[in-house]
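Participant: quick check, what structure comes out for this input:
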Amino acid sequence: MLQKSNWIQLFIQYLQMEKNCSIHTVRNYEGDLLHFTHFMEKLGVVCYTDVLSDHVKKYLTELFEKKYARKTVSRKISTLRSFYSFHQREERVKDNVFTFIHLPKSEHKLPNFLYEEEMNHLFEGLSGHRPIDQRDRALLELLYATGMRVSECSQLLIEHIDFSIGTVYLMGKGQKERYVPIGSYALDSIYTYIHNGRAQLFKKTKDSNQHLFLNYRGGRLSERSIRTIMQKRMDQTALQKKLRPHDIRHSFATHLLNNGADLRVVQELLGHEHLSTTQIYTHVTKERLRDVYKQHHPRA
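Facilitator: Below is the predicted model:
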């Protein structure tokens, strides 16, 4: 057996303590490492220091034969490169066998988003007055107004909303803090929800729960529940698109850039560490311009 429990655990601690990685990132790293470890064990490799380039080639062959997506293969190799780099730094291994492994080129897929009229159509479907209707309306308004991640939304407390200046405090990936403005539509919906719908949901629990979004039992609305609710609301519309809650974040960024927002400002609002991550949305706006041109220019 490979010394997986010790080496992987040390790397996980490094990700959590030094890199401040989110629980989801840590989980992905751990899953990738266990997958690699199990494959090495099948090859008879008994120690991470015994892994050779031939073993790595066999692992890559296995991934492609099992038809893993190129993005998934890239992530796994990146994980293993970081894993060996860490243990190389700690002088447990001499060489990083993944240093010269070339990652497959990523597929350049543009993010899905809704046009502004489609977002309006989605909001029109949230006009009920029940507590959960008010919650879902506030939820959608806030996601679209700020572009926050669903994971950030699930952790929000009431005190994180500042109605006086119209901002929300967010804790993003890697424990990075940021303040994002909230528009008037979202503020109005949140205010109504807090003083009406949320107050009614809160009566169903004995806990002193200060999270902004509650489930029907009065407990914190989990990340999974938010995704389920948003997916259900999207499915209820007549939009002929397959959408995910994260597409609201894509829509937020796309609409800002379409209306002339500076790319670096959008980067700050989204909480992206690198500008290159935000630049994908410039390709979306170019596609939008091309579509408009083809539809309306007489000699397109």
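Participant: going forward, measure contacts and count neighbours with C-alpha atoms only.
Facilitator: Fine.
Participant: helices of this structure, start to end?
Facilitator: Taking DSSP state H to define them, one finds helices in the chain at 4-17, 23-42, 53-65, 70-89, 116-124, 131-146, 150-154, 184-192, 198-202, 223-235, 246-258, 263-270, 275-278, 280-296.
Participant: following up with a second sequence; could you model it the same way so I can compare the two?
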Amino acid sequence: MMKEWIDHYLNYLTNLKQYSKLTIKTYSNDIEQFYLYCKKEAFDSYDQITYPHVRGYIVFLHDHDLSNLSIRHHISVLRCFFAYLLENDVIKANPFALVSQPKITKKMPEFLYYDEFEALIDSIDLSKPLGKRNRMIIELMYATGLRVSEAINVKLADIDFAQGLIVVKGKGGKTRYVPFNPICQQYMEEYIEDTRKELMENRNEAHPYLFVNQYGGKITERGVYDMLKKVSLNSPLKKKVHPHMLRHTFATHLLDQGADIRIVQEMMGHADLSSTQIYTHVTMDKLKKTYMSAHPLANKSPLKGKDKD
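Facilitator: Alright, predicted model coming up:
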């Protein structure tokens, strides 16, 4: 019966909550792992599981070298699953409700300085259609801060050239409008009129997606990752650039230029302002370094034993 409730819950997430396939797979993996742990510990039903048992499972995850971030995800998924069981009278209390999340240290987001971004863009060979497509992907992601999953799902009908906006379907099916700059618009119009048509010449079936692979089909997330890795390692940067780094670069550069943090939050599709605030730490770090290198007194020794007036 324990296994049947997992199936019920996943069907609920799929049909009623309309979660994405990737999210369903992640939830399924985490719950399945907990189910196997329960079978190993000889549990026959969910109502036998108490808070001490949950603590034991968390220790089990730590012993298997899961990061705090992964453990936090496991706890969140199982807390939601047990809330579902509680709503359906399968259990009398949610043992995950009292569990505190392990702390994680937020890493400072990696980003490119503008001269690095230019070096990346300028290194692309534009003599071939794929080179032009590669530049277009990078230009759009830098201009809009889209997640890679959002960028590959942009359709031609989502682009409003008259207003310079893209309709983006983000996490949880939420829709937002993101502006793009005139330079990006020029490249996009040229790409759609020439490059995209050329790449789709050998494809029998048309599709509405903006970005295509070498065969004219819709490009995948893996395709974007591999493209960026190849382009960046062949550029003067000689370091691997990943799609999220372009998103970090977008946010950091906007805040550097004085953009309001709540506007940046809206453009990035962050539900919580704290997700955007991490970029202020990046800009403050840059500000401090600039100050220390530029101010005449920044590197002077403090006055000792003298009248400071």
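Participant: once they're superposed, tell me the TM-score.
Facilitator: Taking TM-score structural alignment, normalised by the length of structure 1 as the basis, the two superposed chains have a TM-score of 0.94; 298 aligned residues with a CA RMSD of 1.7 Å.
Participant: indicate which one of the helices of structure 1 is closest to Met171 of structure 1.
Facilitator: Met171 of structure 1 lies closest, by CA to CA, to one member of the helices of structure 1: helix 150-154, at 6.4 Å.
Participant: what comes up buried for that closest one?
Facilitator: By 16 or more other CA atoms under 10 Å, the buried positions in helix 150-154 of structure 1 come out as Val150, Ser151, Cys153, Ser154.
Participant: map the third one across to structure 2 for me.
Facilitator: By TM-score structural alignment, Cys153 of structure 1 lines up with Ala151 in structure 2.
Participant: that match is in contact with Met141, isn't it?
Facilitator: Yes: the pair Ala151 of structure 2 / Met141 is scored as a contact, 7.1 Å apart, by CA atoms under 8 Å.
Participant: any chance of the buried residues of helix 150-154 of structure 1 in CSV, plus distance to Pro131 of structure 1?
Facilitator: Listed next are the buried residues of helix 150-154 of structure 1 as CSV, based on distance: CA to CA, whole Å:
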residue, distance to Pro131 of structure 1
Val150, 20
Ser151, 22
Cys153, 18
Ser154, 18
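Participant: from Leu263 of structure 1, how far off is the spatially most central residue of structure 1?
Facilitator: By CA atoms, centre = their mean, structure 1 has its centre lying nearest to Arg149, at 5.6 Å. In this view, Arg149 of structure 1 and Leu263 of structure 1 are 18 Å apart by CA to CA, to the nearest Å.
Participant: how near is the closest residue in space to Ile159 of structure 2 that isn't next to it in sequence to Phe180 of structure 2?
Facilitator: With CA to CA, 6 or more residues apart in numbering as the criterion, Ile159 of structure 2 has its nearest non-adjacent residue at 4.6 Å, and that residue is Ile166. As judged by CA to CA, Ile166 of structure 2 and Phe180 of structure 2 stand 8 Å apart.
Participant: same check on Leu156 of structure 2?
Facilitator: As judged by CA to CA, Leu156 of structure 2 and Phe180 of structure 2 stand 14 Å apart.
Participant: between the two, who's got more neighbours?
Facilitator: Taking other CA atoms under 10 Å, Leu156 of structure 2 and Phe180 do not tie; Phe180 has more neighbours (22 against 14).
Participant: now for Lys3 of structure 2, how many residues are close by?
Facilitator: For Lys3 of structure 2, the neighbour count with other CA under 10 Å is 12.
Participant: so what's it up against?
Facilitator: Tyr35 (CA atoms under 8 Å, 6 or more residues apart in numbering).
Participant: over to Leu289 of structure 1?
Facilitator: Contact analysis of Leu289 of structure 1 by CA under 8 Å, 6+ apart lists nothing.
Participant: now swap in the one 4 residues further on and tell me
Facilitator: Taking CA under 8 Å, 6+ apart as the criterion, Tyr293 of structure 1 is in contact with Ala300.
Participant: that one corresponds to which position in structure 2?
Facilitator: Using TM-score structural alignment, Tyr293 of structure 1 pairs with Tyr291 in structure 2.
Participant: and if you look at Asp133 of structure 1?
Facilitator: Residue correspondence, TM-score structural alignment: Asp133 of structure 1 in this structure matches Gly131 in structure 2.
Participant: from Thr50 of structure 2, how far off is its match?
Facilitator: Noted for Gly131 of structure 2: a distance of 57 Å to Thr50 of structure 2, by CA to CA.
Participant: so between those two, which is more surrounded?
Facilitator: The neighbour comparison of Gly131 of structure 2 against Thr50 (other CA under 10 Å) goes to Gly131, with 16 against 13.
Participant: pretty sure that one sits against Asp122.
Facilitator: No: the pair Gly131 of structure 2 and Asp122 fails to qualify as a contact (CA under 8 Å) at a distance of 10.9 Å.
Participant: how far away is the corresponding residue of structure 1 for Ile192 of structure 2 from Leu122 of structure 1?
Facilitator: With TM-score structural alignment defining the correspondence, Ile192 of structure 2 maps onto Ile194 in structure 1. As judged by CA to CA, Ile194 of structure 1 and Leu122 of structure 1 stand 22 Å apart.
Participant: and Ser225 of structure 1, by the same measure?
Facilitator: 19 Å.
Participant: same question for Thr205 of structure 1.
Facilitator: Distance, Thr205 of structure 1 to Leu122 of structure 1, by CA to CA: 31 Å.
Participant: what do you get for Arg137 of structure 1?
Facilitator: According to CA to CA, Arg137 of structure 1 and Leu122 of structure 1 sit 10 Å apart.
Participant: neighbour-wise, which of these two wins?
Facilitator: Neighbour comparison, Arg137 of structure 1 and Leu122: the larger count goes to Arg137, with 26 against 20 (by other CA under 10 Å).
Participant: now do the contacts for the more buried one.
Facilitator: By CA under 8 Å, 6+ apart, Arg137 of structure 1 lies in contact with Phe123, Leu126, Ser127, Ser189.
Participant: and Asp160 of structure 2, by the same measure?
Facilitator: Asp160 of structure 2 touches Ile166, counting by CA under 8 Å, 6+ apart.
Participant: go with 10 Å
Facilitator: Asp160 of structure 2 sits next to Ile166, Val167, Tyr177, Pro179, Phe180, Gln185 when contact means CA atoms under 10 Å, 6 or more residues apart in numbering.
Participant: on that earlier part again, overlap in contacts of Ala151 and Met141 of structure 2?
Facilitator: Residues touching both Ala151 of structure 2 and Met141 (CA under 10 Å, 6+ apart) are Pro243.
Participant: structure 1: which residue goes with Ala251 of structure 2?
Facilitator: Here Ala251 of structure 2 is matched to Ala253 in structure 1, going by TM-score structural alignment.
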